[in-house]
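Enquirer: okay, here's the prediction I keep looking at, along with the sequence it came from:
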Amino acid sequence: MSAGRIREHALAALTVAAAFVPLVFAKGLGYPFVTAKDIAVRVLAALLLPLLAWAWTARPTRPGVVGTAVLAALSAAALAVVFSTHPATSFWGNGERLNGFVTLAAFAVLGAAIHRLAARGGTPARVYAWSWFGVWGVVAAWAALERFVPGFWSAFNGGGSRSVSTIGNAIFLAEALLIATAGAATAALRLPARWRLAGVSVALGLGGFAILATETRGAFLGAAAGFAVAGIAAALWSGRRSWRIAGVVLAVCCVLTVPALYLVRDVPAVRQAPFLGRIASLFSANDPSIIQRLQLWRVAGEALRERPVFGWGLEQFDMALDRLYPTDFTRFGVSNSFSDRAHNAYLDVAAVAGLVGLCAYLALFAAVAWAVERARRSGVLSGGAAAAALGGIAAFGVSHLTSFDTHATLLAAAGTVPLLTAMKNAPERSAAPFPAAARIALTVGAAGLGAWTLLAGVIPLARGSALVHRAVTATTVADFAPVTAGIVSFENPYRALQEQRIANEIFKRVGASAQLADEDRLALAQAETLLRDAVRRRPASFSSRFTLANVLLLAAVHGGSYEAAAAAFEEARLLAPRRQMVDYQLGNLYLTRNMPEEALAVFRRALALDPSVPESHWHLGRGLAATGDEATAAREFATARRTGFTEIRPPEEISVALHALLSVGDYETVFALNYQLGENGDADAYAQAVAAAVAMGSRERALDAARRGIALDPTLRAEAVEFLRQNGYPEEDIRSL
């Protein structure tokens, strides 16, 4: 066999291997958005790159409209990496930007290899296509089994009711299936007639059910849009009257689904329905997750206005959020105050890559749609196949209005779009083969780039992620010592993030201990060392500084320096001046040091950022109580509860609040606090709620709290009976307990 044939077989084998990447699981690596799927894609891309360079220089072809759009998107990403670097952060010190670009480039290389394989046709192309669609069929089948078989694949779905399958997140699974299912339907429509109906039915049935089983709101919206577009396209392109009528009916039904859900969004029966209630909540202005997404969209818009050309840099939305943090972010009951995505792919791209990146991203969608239309006009695709493909593209695009791209969606697009765009005659030659010397030089350069990707972008990532995984799964504090020693033993562009993640695991483990043993103190010192190195590498990162400040505060409680912790909190606040959480922690520090006036000052500063945030009123109440102003403190505690602050706080904080509230006779808030504690399993809190209800003269609430407390702890019955009798409750009420 000639060397050329060997290269072609190797190229085909590696490309076919890409079809099985969705089955590479490694959810336990513990590094955000970096899994074995990512590593597998990078390894495949590094191996494919020199083979593709050699093959292309032998038969150079024009990239075509879609290829040009991909190159434009990569160029925009590169510009965002280079020109958005924050002045306080060195390019190499912040590996997130580089990591994001390498990931996009790896998927582009995979797409180029798949396109070449599909354009050449033959057995390798058919093997790839059906392997690809078969793998996604398996993923969809797993989603169905998760929904119907309790506990199936529970290691991945966490025991929840929504199907998340191998991707590990319902959003990503559903979006990936949208375009993969459309691709499967398109391929099925090119089969012999006797297989078409079966192929389309299986693809749409499994994929559609899996999308519904995830209960992902954006995916449902995308599916409705996709079917509407497919219906309209089928009506326009079909030569049969029955298909035209069916297409119009399908489009009208899908379009009407959206306003129908909007109209019934607040109907109690709809809100309580397991599936329909979640989908309808997409249109609810009162849903906390929807409110927070709207806030994230607002941040993305501000980020674009601040850096409109090249954005903040790939993987840098969290940095923009820190600087532009909406002060009412946690006002509506969603406690997560960190996010690295805007939950809108277009705003995500605009924020991190600017208008240049957004235009390139939109051009890519337009180029794929144009390629499908060209294939239909040339007769390569039937009208039905083209309608299905356009429906998939529309579904993918619309679903991105409420979510974002990640490895799963990029993987689905990289595997399906090349099949759609390669459906034409043999690729057009644009030039004669490159001279031998040029071919060798380009191939060697591609091989060197692939080797660099493995050495700098895969091996350090894998080593660091493995150490993070060991930290996450550590069973004793002593297990952290080899992890911290390992992470500082080699350089890699991801080290700052990995150090922060390991230090955070140490902080969580040691912080749970009332008394620190020698090994706890050693681990805490190791966490401080890691975080100081992370801050040195990423001085503009708020999260690293804030975690360092918390570690220093914990160390101060056990004999360290409060001054160092306070200085670290102030430094973190400079990077995120709108984040109230910094002042909350700084106030805690001053209260621990018995400095109530200083604590009160920072709590007032937090409240001044946004008086509508309930938690700020709670902490101000703590500061006021510490200064002895219990009447004003009680008012702030009551305001916090009245405006929606229902977080369960530490017992010492609850005690301070109850003391202040009782001092002014606010039994309504006392009852609410204790009743909530009782609902969380505290029987004694129900007893206190009974006393508050009796003081208010609320017979029904007193009896309800008494019954609930006795149900939790039957030994409380005698005490409750005696207390109620003393307060004049009739025997009939007492016997009802």
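Expert: That came through fine.
Enquirer: hey, let's count contacts and neighbours off CA atoms from now on
Expert: Fine.
Enquirer: got the contact list for Arg162?
Expert: Glu146, Arg147, Ala170, Ala213, Thr214, Glu215 (Cα atoms under 8 Å, 6 or more residues apart in numbering).
Enquirer: please identify the buried residues of the helix or strand where Ala375 lies?
Expert: Following DSSP states H and E, one finds Ala375 within helix 345-377. Neighbour-count burial for helix 345-377, counted by 16 or more other Cα atoms under 10 Å, picks out 345-361, 363-365, 367-376.
Enquirer: again, but for stretch 452-470
Expert: By neighbour count with 16+ other Cα under 10 Å, stretch 452-470 contains the buried residues 453-454, 456-458, 460-462, 464-470.
Enquirer: okay, one more to line up with it:
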Amino acid sequence: MLSAYLAESRLSALLKWGLFLLLPLPLYISSSMLFPFITGRNFGFRIIVELLVILWVGLLALSKEHWPRLSWLTKSVILFLFIVTLADILGANPYRSFLSNYERMEGLVALIHMALFFMLISSVFRRFSDWRLYLYSSTAISILVASVGLAQKFGLTTSYQGGVRVDGTIGNPAYLASYLMFHVFFLLFLIWRERQAWLRWSATGVIIFELYIIYLTATRGVILAMATVAGLLALYFAIRKPVERREAALRRTALAVLAAGVVVIGAFLVFRDSSFIKTNPVLGRFASISAEERTVQSRFLIWRMAWEGVKERPVLGWGQENFYLVFNKYFNPKLWSSEPWFDRSHNVFLDWAIHAGLLGLLAYLAVLFFGVKNVWTAWRGGRVSFYEAGILGGLFGVYFFQNLFVFDNFQSYFLLFLTLGFSDYLAHAETAPPKPVRPDYSLAAVRMRNAWITLGVAGTAVLISLYVLNVRPIMASRALIQALAKFNQGAAITAVQSAFEKSIGYGTFGSGEAREQLASLFRSVIGAEGRGGDDEKKKFNEFTIREMRVLTEAPAPDAKHLLFLGSIYNAGLTLNPAYAGEAMAALQRALQLSPTKQPIYFELASTQLALGNGDAAMQLMEKAVSLDPSFPGAHLNAAFAAILGGETDVAERELAAYRDLVHTLDQATIQRLIEAYLRSNDFAKIKLLLLEGIKTFPESAELYGQYAAVLATLGDKEGAKQAALRAGELDPKLKPEVDKFIQELDSQTPL
């Protein structure tokens, strides 16, 4: 008869220790899947949570003691989930809203799993010792993550994202800073009531270490948020009258922090323009902050675009993962200097207003509000000290402030829901241990029977979920990596196509990502020598078009996919001239969805030139230029179109405008201009371009070789020989070709 109570005890223990399996996920880098810092961790989190849910529902059937506490915070989480679900169902693209993609791994499925994690941890962590061990364990993992960042700083390993900013095993400096920020506050909270001196000193050392790594990430949003909140907390601690010895010491520390903050900020402002500040990779990023900075300007532009989207659908928004529709429709042409495509507004509050409307934003803010209210309740109830309340309140403050400039990710979501669960425990924790309840033996058999039934039903449902939502997408992602590997290894077209067919054939939410990757490498595949003949290229072309049409014919198509499709049609014109009409139709649809996106005009102009419509091409390029005359690429593309269309005066005008904005031509631009002038046989212009290029890049053997060929075409044999010899000097591997070139020049009969 006691088996039910034994089962309850074991299930509770298994759940507790199972939750610890989630903590090492930030160390996991899934190199066998696309987006290795995102996909593996999210799949791992979902799989572990789903397996734990099986145990949890069995535990709920055995005992009501473990049912989630229906606090105001829990109610707000449920309400938030309900509103977001409704917004996703009624949104523009429910499939995308539910499942997201490999790059983000968010959507409704991710939110449900986070809510389940909140329920799980709130149900089984019922003592402070449980939370203390969990927070310390999470901090131990964060030390390992931060240590990788330290190794990156000193060159022992390279940053995964490149550059001087460290990213640890998180793979993104901003995400790393946010991840470590939570753990700094966890330790600041725990250190107050820690009785063991060695732990207090160790925690202090870890705090200093992780603050240093946060500094090395050069993440302005997180660092400014922490500095602001630190100042407010120091002021809060300084003005409160101490009631015990520790609080008096805390007050002195707070005053010292305030004084140090004034000195540091003052010194920074005074020496902001010094070479020391400007050349420092971290301080330089802060010194460059201004309303004129490109990143700041792009944030303001995209926030205005997002607000237009909010105004269009204010109640329930567009559904998660549908920001691309707002980005396309309200695209500001001045964003040409930033990323070509945004899927977030880089402001969490605007993102939720887009995802789930103002109702969703209010529900999200309600979750944060009740998290903070829990801290207040715990303080008023004597369950935390005013210092601990200040630290937890500060954590919510930093999280709120940083989200004005960034968006959430797996690590920040996980730690947010962990913090919310902890705040709910503190607000409702018993001040004295609960009295033992005498077991009701008469219900033990009934509870065991109910538990077995519940376990069976939950296990079946979870196994289906595991396969559909996790196993198949994982297999599809690995197949996609194999397809990309075959491409990079120079495999035959048929092998590359077969690999992509395998990945897409799984029919998961990752199929869209596979199709995008297919489109991105299409030109390289058909343009490469030795991969296959014309028949194979034509079949690959048809395969790529067929797969891209799946994306463009889906509900709420993306202008980006229509642009990709139009580009693929244009690239395949030599294989099938009839593609010109299809390209025109796809690009016109893209233009309807995003009428101010310059690259669509560029591709449409390319189609018009292929059809021999030079005037129409120039009209499109003039429109692209007029959208934002400060965009150098628009002037350059207009010049190309003019050269190919025989509009010499227009070409010179647009090139002059381009040179006013970009004073030095890079080699790639020089090569593109040479190709354009070659099609019009204007070797005089090519000669001038090459002379300019050689002056700028005097060590380029390629430019000297091209210059030699042009001089030979223009009849300057001696100049051609000298240029060829110089190319051979710069690159000895070219000597056989140089000798052959000179022999051919000498063998030519003079006119």
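Expert: Nice, thanks for sending it over. Here the structure is a predicted model, which means the values were calculated and not measured.
Enquirer: tell me how they score on TM after superposing.
Expert: Remark: TM-score between the superposed chains equals 0.82 [TM-score structural alignment, normalised by the length of structure 1]; 684 aligned residues with a Cα RMSD of 4.0 Å.
Enquirer: returning to what we had before: what about the next helix or strand after the helix holding Ala375 of structure 1, how far off from structure 2?
Expert: Next in sequence after helix 345-377 of structure 1, counting helices and strands by DSSP H and E, comes helix 383-399. Taken over the aligned residues, the distance from helix 383-399 of structure 1 to structure 2 averages 2.4 Å (mean Cα distance after the TM-score superposition for structure 1).
Enquirer: and helix 383-399 of structure 1, what does it pack onto?
Expert: Here helix 383-399 of structure 1 touches helix 170-188, helix 217-237, helix 345-377, going by 3 or more Cα pairs under 8 Å, 6 or more residues apart in numbering; DSSP states H and E.
Enquirer: which bit of structure 2 covers the first one?
Expert: This points to helix 170-188 of structure 1. Alignment of helix 170-188 of structure 1 against structure 2: residues 173-191, by TM-score structural alignment.
Enquirer: before we move on, what about the last one?
Expert: Under TM-score structural alignment, the alignment places helix 345-377 of structure 1 onto residues 348-380 of structure 2.
Enquirer: what is the nearest of the contacts of Arg162 of structure 1 to Arg578 of structure 1?
Expert: Checking these against Arg578 of structure 1 with Cα to Cα, the nearest one is Ala170 at 31.7 Å.
Enquirer: quick one, what contacts the residue nearest to the closest one when sequence neighbours are not counted?
Expert: Distances taken as Cα to Cα, 6 or more residues apart in numbering place Val164 nearest to Ala170 of structure 1, at 4.4 Å, with adjacent residues excluded. By Cα under 8 Å, 6+ apart, the contact set of Val164 of structure 1 is Ala143, Glu146, Phe156, Asn157, Ala170, Leu173, Thr214.
Enquirer: now with 7 Å?
Expert: Ala143, Asn157, Ala170, Leu173, Thr214 (Cα atoms under 7 Å, 6 or more residues apart in numbering).
Enquirer: helix/strand/coil for the aligned partner of Gly247 of structure 1 in structure 2?
Expert: Aligned by TM-score structural alignment, Gly247 of structure 1 pairs with Ala254 of structure 2. Three-state assignment for Ala254 of structure 2 (DSSP: H, G, I helix; E, B strand; the rest coil): helix.
Enquirer: wait, Ala254 of structure 2 sits on Arg240?
Expert: No: the criterion here is Cα atoms under 7 Å, and Ala254 of structure 2 misses it with Arg240 at 10.6 Å.
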